[in-house]
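>>> Just a sequence and a predicted model for now, questions to come.
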Amino acid sequence: MMKPILEIQNIGKRFTIGHEQGPYLSFRDKITDLFKASKSKKENFWALDDVSFDVQPGEAVGIIGRNGAGKSTLLKVLSKITPPTRGRIISRGRMASLLEVGTGFHQELTGRENIFLNGSILGMRKKEIVSKFDEIVDFSGVEQFLDTPLKHYSSGMQLRLAFAVAAFLEPEILIIDEVLAVGDAEFQKKCMGKMNEVNKAEGRTILLVSHDMAAITNICSRAILLEKGNIKMQGSASDVVQQYLLQASKYTSSGIISAENASGTKAVKFTEIKLFQSENAEKRYVNSIATSGNVGFEVTLENDLPHHVKTYIAITVFDNRGNKLFTLDNLYTNQPLTLHTGRQTVVCVLQDLPLLPSHYFVNLWCSDGYETFHTVENAFKFEVEKSDVFQTGKIHNINQHGFFFVRNEWSAVN
């Protein structure tokens, strides 16, 4: 029987958190306190606690969970960036990690020099690196800047080069964190294709952390759900993703925006989202609707800036497997909203919601066009119920008819 390429046995990772006591101190007070006994309290925080699982050769495994679940800490422990507090890891293959932009690169060296440096770290001979060199450069698209020190590269250029190095230098185990979110849409698509290729065609092992549930189900055969440093569930990628999204619904069906799974400057932030139907000029708030109903999203935001701000808002709808279905975005309709200081409610109306019966999830995003104010994942969950749209006694089924309902009429012509 073939041995696992990775064995993770009872891994725990503890951090010590300090809690400062007392009021704000001036710089002089701080200097004085260096010579006094510390008044701060310390607390042990377990980012990972008794995590165990095996990964078989050629397997693609997704690691998912809410922010703070321990996903990135797990990958750093597996990559030997930080040691575990307890437990052990048995690795039976060369490992390459892509965790943060610039990780494993030397900023003073050129792109060319960094390719050879990373190959050497992986234990490759110069001849092996040279044989892959042209493919790396072509995939990354940084040929023009190959002899420029890395410190002059943009974050996107560093990401492209880092992914190309990790993918083409043929490690047996490829570990990738959410870092791919930095790249543009075209490069992300390119990376997804390459990951599928190295896993399915070349039989290499992949561990992938992502908040993109469609990427997890498309690339990974198995997934692990982390919650507060523990394994909540592991199994087929589709089953685990569905459980994760359903679990998220307990936070999202109320419409109140949680601080969890949120990022951005929060100068302008979402506080609530509601789904409504309009009937006879009367607005009715709902969590479930019928296929092809006239509906709208009502979003409440808080502007903490001391002035009006032009705001762009995006509402993105996903299915229960994490596939992105569509985005409602006032940037592309050229309808920026000017928000005054304080709380304000905005409305987005859909004339005909084309979704078939199932559960759906909503992500929110807002920006002034230059910086992201607030991004909230799984901000809201709603259900589309079965309905006889054409009044024929026949009900559309999402398993047979795809994702969308499209109104249509048929007639015979000569």
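Yep, that arrived.

>>> make it CA atoms for all contacts and neighbour counts henceforth
Noted.

>>> and V309, how many residues sit next to it?
Neighbour count of V309, defined by other Cα atoms under 10 Å: 17.

>>> these two touch, right, it and T338?
Yes. Using Cα atoms under 8 Å, V309 makes contact with T338 at a distance of 5.5 Å.

>>> where do the contact lists of those two overlap?
Taking Cα atoms under 8 Å, 6 or more residues apart in numbering as the contact rule, V309 and T338 touch no residue in common.

>>> Can you tell me the element the residue minimising distance to the centre of the chain falls in?
Central residue of the chain (Cα atoms, centre = their mean): H211, 2.4 Å from the mean position. For H211, there is no host helix or strand (DSSP states H and E).

>>> For F133, list the residues it contacts.
Contacts of F133 by Cα under 8 Å, 6+ apart are I115.

>>> Included below, for side-by-side comparison, is a second structure:
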Amino acid sequence: MSVILKAENISKQYRLGTVGMGTLSHDLNRWWHSIRGKEDPYLKIGGVNDRSLKASGDYVWAIKDINFEVKQGEVLGIIGKNGAGKSTLLKILSRVTAPSTGIIKTKGRIASLLEVGTGFHPELTGRENIYLNGAILGMTKSEITTKLDEIIDFSGCEMYIDTPVKRYSSGMTIRLGFAVAAHLEPEILVVDEVLAVGDAEFQKKAIGKMNSLSKGEGRTVLFVSHNMASINSLCTKIIVLENGNIIFEGNTKDGIDSYLQLNQNTGFTGVYNKKIENGSGIESLVIVDKNNKNRTEFGFDEVITIKCKILIEEKYLNAHLGFRVVDKSEQIIFTTEFKLSSKIDSAGVYSFIVEIPHKFLVPNTYYLNFGLHIPNVIMIDYLENCLSFQIVETGSDFHIYQGRDFGCVFVNCAWNEIAYPI
């Protein structure tokens, strides 16, 4: 397959706290350097795009030295935390804004859906906006007319197609905008997080359309989303952005793993430590992934491993060690424990490892309560909400029902056809 889009050393610099790129003195300084054939002096400065840090200067690099290429028919997923530079990159690729440095090489037309109402005129009707968007893409009126019924049917907005777009809800606007962008035969379709505005039925339809565009028609799709299930089912290649830089480029599964590792410290507790001088108790706990890395955010299809270190006296060898998994509503999901004497036979310091199976807990936030006790006799040590983690939707059987409550755990029950009717 031939390369249809190539980004070479793309960077975008912004001046903090102002509209535009800066003051008159800065513009004059840029002009003075340009007429002497010299580089923009302000491209030599600029802070890292980390929204959590205090600004150290007037300029910041939203993205810096981005290089990648996309082949015809590929679906490229661009993922990263909020503020990583995803939308800035898509705006540059869509030629909405110009890069500060670097060049974009493309073959064919690009259709973009970056924000609610992108490319729509609020005073025009839905039908008129379809023709307007088609004209922007370089299509003739007759070409648009041949696609018109298909676009209206896909959007599900037929009743309101001759109503001004300003009276549409955000979901209706996205429906029509995506229908236009996907059906007017662009070689490259660029879609930002806006699909999240739509309902579950439309999201499923949109994902299916993007799949058919790439696999059936050989179109190229650039897709930004925080929904890892959509990324997992749709994308053939992943780019992960952090602080304006590409930190991963490769296959979908490894890309999602890389993204989830970025979020290990975002409000969750993956490590617990307590010094025990003498006596008995739980000294340390840590949540790790399959690569033994500390994590607090896991995909639905990942095993969660917990390491536990305890100090135990001889008199408590008949104690039980276990934990409860509790959700954010303080509902107990399940409890697991074992008797120490089944594993050890003397006092000392011991470490244990336990796994929560994959495809078991539904996507949600969870807390762990650890206990070391002799049942109905004594609580030796108890740690409430000592660890926490999140399960992210990465493609469960129920991901099409996004936002609905379908319980706490998935159970793979056996379903078999019987030979006779009930």
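Yep, it's here. Just so you know, these numbers come straight off a predicted model, no measurement behind them.

>>> Just give me the match in the second structure for the residue nearest to the centre of the first structure.
In the second structure, the residue matched to H211 of the first structure (TM-score structural alignment) is H226.

>>> I'd say its match and E193 touch.
Yes. Using Cα under 8 Å, H226 of the second structure is in contact with E193, at 7.2 Å.

>>> Name the nearest residue to the counterpart of I90 of the first structure in the second structure, sequence neighbours excluded.
The alignment partner of I90 of the first structure in the second structure, by TM-score structural alignment, is K105. Excluding the flanking residues, the one nearest K105 of the second structure by Cα to Cα, 6 or more residues apart in numbering is K6, at 5.1 Å.

>>> can you count the residues close to A185 of the first structure?
A185 of the first structure, neighbours per other Cα under 10 Å, totals 11.

>>> those helices in the stretch 1-150 of the second structure, which residues are they?
With helices called from DSSP state H, counting those that start in this stretch, the stretch 1-150 of the second structure shows them at 24-35, 86-93, 126-136, 141-155.

>>> can you name the residues of the first structure that the third one overlays?
Using TM-score structural alignment, the residues of the first structure aligned to helix 126-136 of the second structure are 111-121.

>>> residues making contact with that stretch?
Here stretch 111-121 of the first structure makes contact (Cα under 8 Å, 6+ apart) with 104-106, 125-126, 129, 133, 145-150, 161, 165, 169.

>>> Give me the buried subset of those.
G104, F105, H106, I129, F133, L146, T148, P149, L150, L161, V165, L169 (16 or more other Cα atoms under 10 Å).

>>> For F45 of the first structure, see how far away the last one is.
With the distance defined as Cα to Cα, to the nearest Å, L169 of the first structure ends up 37 Å from F45 of the first structure.

>>> and what of the third one?
The span separating H106 of the first structure from F45 of the first structure equals 32 Å under the rule Cα to Cα.

>>> give the contact list for the equivalent of E227 of the first structure over in the second structure.
Applying TM-score structural alignment, one finds that E227 of the first structure aligns to E242 in the second structure. Residues in contact with E242 of the second structure (Cα under 8 Å, 6+ apart) are G80, K81, A84, G85.

>>> got it, and K269 of the first structure?
With Cα under 8 Å, 6+ apart, K269 of the first structure has these contacts: L301, E302, N303, C366, F373, H374.

>>> what does T88 of the second structure align to in the first structure?
So T88 of the second structure corresponds to T73, using TM-score structural alignment.

>>> Give me the number of neighbouring residues for the closest residue to that match other than its chain neighbours.
Excluding its sequence neighbours, the residue lying closest to T73 of the first structure (Cα to Cα, 6+ apart) is A47, at 7.1 Å. Using other Cα under 10 Å, A47 of the first structure has 20 other residues around it.

>>> Now for A47 of the first structure: which residues touch it?
Contacts of A47 of the first structure (Cα under 8 Å, 6+ apart): G12, K13, R14, F15, G68, A69, G70, T73, K228, G229.

>>> quick one: what's aligned to it in the second structure?
Checking TM-score structural alignment: A47 of the first structure goes with A62.

>>> what's the distance between that match and E330 of the second structure?
Separation of A62 of the second structure from E330 of the second structure (Cα to Cα) stands at 40 Å.

>>> Please tell me how far the match of A47 of the first structure sits from S2 of the second structure.
From A62 of the second structure over to S2 of the second structure (counting by Cα to Cα), the distance is 29 Å.

>>> I207 of the second structure in helix, strand or coil?
helix (DSSP: H, G, I helix; E, B strand; the rest coil).

>>> That one corresponds to which position in the first structure?
Counting by TM-score structural alignment, the partner of I207 of the second structure is M192.

>>> Looking at the first structure, name the residue matched to P186 of the second structure.
Counting by TM-score structural alignment, the partner of P186 of the second structure is P171.

>>> Repeat that for T269 of the second structure.
T269 of the second structure maps onto S254 in the first structure, by TM-score structural alignment.

>>> so how many other residues sit close to that match?
15.

>>> now Q144 of the first structure
By other Cα under 10 Å, the residues close to Q144 of the first structure number 8.

>>> if I line the two up, what does it land on in the second structure?
Under TM-score structural alignment, Q144 of the first structure pairs with M159 in the second structure.

>>> can you confirm its match is in a strand?
No. Read with three-state DSSP, M159 of the second structure is helix and lies in no strand.

>>> returning to what we had before: spit out the contact partners of the match of P186 of the second structure.
Taking Cα under 8 Å, 6+ apart, one finds G93, R94, M95, A96, L122, R204 in contact with P171 of the first structure.

>>> what do you get for L368 of the second structure?
Here L368 of the second structure is in contact with F323, R324, V325, V326, E384, N385, C386, L387, S388 (Cα under 8 Å, 6+ apart).

>>> Recalculate using a threshold of 6 Å.
Contacts here follow Cα atoms under 6 Å, 6 or more residues apart in numbering; on that basis L368 of the second structure touches R324, V325, N385, L387.

>>> So which of the residues you listed belong to strands?
If you go by DSSP state E, those have R324, V325, N385, L387 in strands.

>>> R160 of the first structure contacts S140, correct?
Yes. Using Cα atoms under 6 Å, R160 of the first structure is in contact with S140, at 4.8 Å.

>>> Please identify which of the two sits among more neighbours.
Taking other Cα under 10 Å, R160 of the first structure and S140 do not tie; R160 has more neighbours (23 against 20).

>>> Looking at the alignment, what corresponds to the more buried one in the second structure?
Match for R160 of the first structure (TM-score structural alignment): R175.

>>> That match contacts S155, doesn't it?
Yes. Counting by Cα under 6 Å, R175 of the second structure touches S155, with 5.0 Å between them.
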